[in-house]
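*Asks:* based on what follows, work out the 3D shape:
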Amino acid sequence: MSGPVLAIELAEAVSRASIRRVRDLLVRSSARFEEKRFGEYDVSIHAEALGITATRSVDGRRPMLVSVMGPGMGDEAVFEAEHADEVDREPLIGFSPTHAVDVIAFCNSPVDHVVTALLTAAVMDVIGSVANAELRADQRPVVAGLPGIVATTPDPWPAVYGSAEFLRSWVQQPGFRLLK
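*Replies:* The predicted structure follows:
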């Protein structure tokens, strides 16, 4: 079963040096690390490396995929498909994304939602930019007052764009769960 996904929207391609720093972060935080291509990593994250101590798995390892995508990076078709139906984000976040980093959990337990958010925040600490998180309608009031929000979108697809600080604040909220 596929788990939650967060996207880091980028105004330009990530530098090779920044991707190497992301790679180093993932190597340090992982029990298993596989580089599928430069900028795409299949990992088994130690939840404890992100400060998470309560996990349901025996060893705290969570399977994840971290993928830089966009023109010249790989997964161009995926990037285009993910952004095809979205509203113009330039008025919302100050730029139209040209690239993205997807952080994808391969499991869907509550800890996988927390790991996805905190791993995304850690990657953002390296590369910056804003995370795009889809919301359920009932989550809008929960996130409304949190620090680090850049923008929110209404229906038909409620979403929040926020900083690493926002993600770290959101995971502290009771019942935290990503939409997808």
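*Asks:* make it CA atoms for all contacts and neighbour counts henceforth
*Replies:* OK.
*Asks:* can you pull out the strands in the chain?
*Replies:* Assigned by DSSP state E, the strands in the chain fall at 5-10, 30-37, 40-46, 61-69, 99-105, 130-134, 149-153, 159-162.
*Asks:* just checking, what packs against the fifth one?
*Replies:* The one in question is strand 99-105. Judged by 3 or more CA pairs under 8 Å, 6 or more residues apart in numbering; DSSP states H and E, strand 99-105 is in contact with strand 5-10, strand 61-69, helix 110-127.
*Asks:* now the first one: buried residues?
*Replies:* So that's strand 5-10. In terms of neighbour count (16 or more other CA atoms under 10 Å), strand 5-10 has its buried residues at Val5, Leu6, Ala7, Ile8, Glu9, Leu10.
*Asks:* among the strands of the chain, which is the most enclosed?
*Replies:* Across the strands of the chain, averaging neighbours per residue (mean count of other CA atoms under 10 Å) puts strand 99-105 on top, at a mean of 25.
*Asks:* show me how far that strand is from its chain's centre.
*Replies:* Between the mean C-alpha location of strand 99-105 and the chain-wide mean there is a distance of 5 Å, by CA atoms, centre = their mean, to the nearest Å.
*Asks:* next, the second sequence, to be compared with the first:
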Amino acid sequence: MAEVDAATAVARAVGAEPRMGAVPPEWRRHGVCPPTRLPMESDVAGTYRCAKIPDMAGPVVSIALPDRLTDEVEAQLDSCLLNLVRPPLEHAKRGFWDLSVEPRHLGITESDRDGPRPFLLDVSGPGYEDGDHYDQGRFAEPESEYLPALLGFTPANMINVIAMCNGRVDHVATALLTAAITDVTGGTAIIELLDHQVDLARTLPGVLHVAPDTDDSGAFALGAGAFLRAFAATPNFRLLK
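*Replies:* Predicted coordinates for the structure are as follows:
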């Protein structure tokens, strides 16, 4: 699967270009932890909500939607997210949310990080910007030759769920937040897997397909909300980042 770097994803979402040197103010505003290829400067390091793990942002999971994301479904998604975040719900533009997710609202009772967890949601495809998955509104991922056949549809839109930090709680919260979004939108999550997770994923409820690592693609699973919740409950759970 095509890898989406979280820092690159947030840069595209807020209209900034990744660059070396000084950390762009757009990234500081959204609390993104810079990747290792973007060194932090000492005078801005303290502005990061993820300063304890300065070299890493968190995982990104994509959701493929069988139907266009309508204004009505966006409104339903807003209602869902209102129950999961610390107010206010920041939905600054159509197809883009800046969230402070409360782990306890997702049912997470233990956390290795303090406070709400920063996330971005970004929609791409027809009616939205092209993003990482589309070229001029046409689904154009490298795996476009086989992914629609596995899904049973060509994605009408894609949603990226972007974790801004990389604690264990952020991995669990990514899975559970993605599950909630698939419930509302009817989408299918595309989850990249570590090698040791492939056999496990095949046994979990809600899994639609598991593909092992090949020369053309890393291992991944397709699943609904039930799969993500079951996966997040497995021992030592982490998403591939």
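*Asks:* tm score of chain vs chain?
*Replies:* Scored by TM-score structural alignment, normalised by the length of the first structure, the superposition of the two chains gives a TM-score of 0.91; 178 aligned residues with a CA RMSD of 1.7 Å.
*Asks:* ok, back up a step: need the helices and strands packed on strand 99-105 of the first structure in JSON lines with distance to Arg140 of the first structure, can you?
*Replies:* Putting these into JSON lines (distance: least, CA to CA, whole Å) gives the following:
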{"stretch": "strand 5-10", "distance to Arg140 of the first structure": "17"}
{"stretch": "strand 61-69", "distance to Arg140 of the first structure": "26"}
{"stretch": "helix 110-127", "distance to Arg140 of the first structure": "17"}
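*Asks:* looking at these, which is nearest to Leu135 of the first structure?
*Replies:* When those are ranked by proximity to Leu135 of the first structure, the top entry is strand 5-10, at 11.2 Å, counting by CA to CA.
*Asks:* for the closest one, packing partners?
*Replies:* Using 3+ CA pairs under 8 Å, 6+ apart as the contact criterion, the neighbours of strand 5-10 of the first structure among helices and strands are strand 99-105, helix 110-127, strand 130-134.
*Asks:* tally up the residues packed near the residue mapped onto Arg20 of the first structure from the second structure, please.
*Replies:* Under the alignment by TM-score structural alignment, Arg20 of the first structure pairs with Ala75 in the second structure. Counted with other CA atoms under 10 Å, the neighbours of Ala75 of the second structure add up to 11.
*Asks:* residues in contact with Ala75 of the second structure?
*Replies:* With contacts defined as CA atoms under 8 Å, 6 or more residues apart in numbering, Ala75 of the second structure is in contact with no residue.
*Asks:* ok, Gly70 of the first structure next?
*Replies:* So Gly70 of the first structure contacts Ala13, Glu76, Phe79, Glu80, Thr98, His99, Ala100 (CA under 8 Å, 6+ apart).
*Asks:* what lines up with the last one in the second structure?
*Replies:* Residue-level alignment of Ala100 of the first structure against the second structure, with TM-score structural alignment as criterion, gives Met158.
*Asks:* can you tell me the closest non-neighbouring residue to its match?
*Replies:* Ranked by CA to CA, 6 or more residues apart in numbering and with sequence neighbours excluded, the top spatial neighbour of Met158 of the second structure is Ala64, at 4.8 Å.
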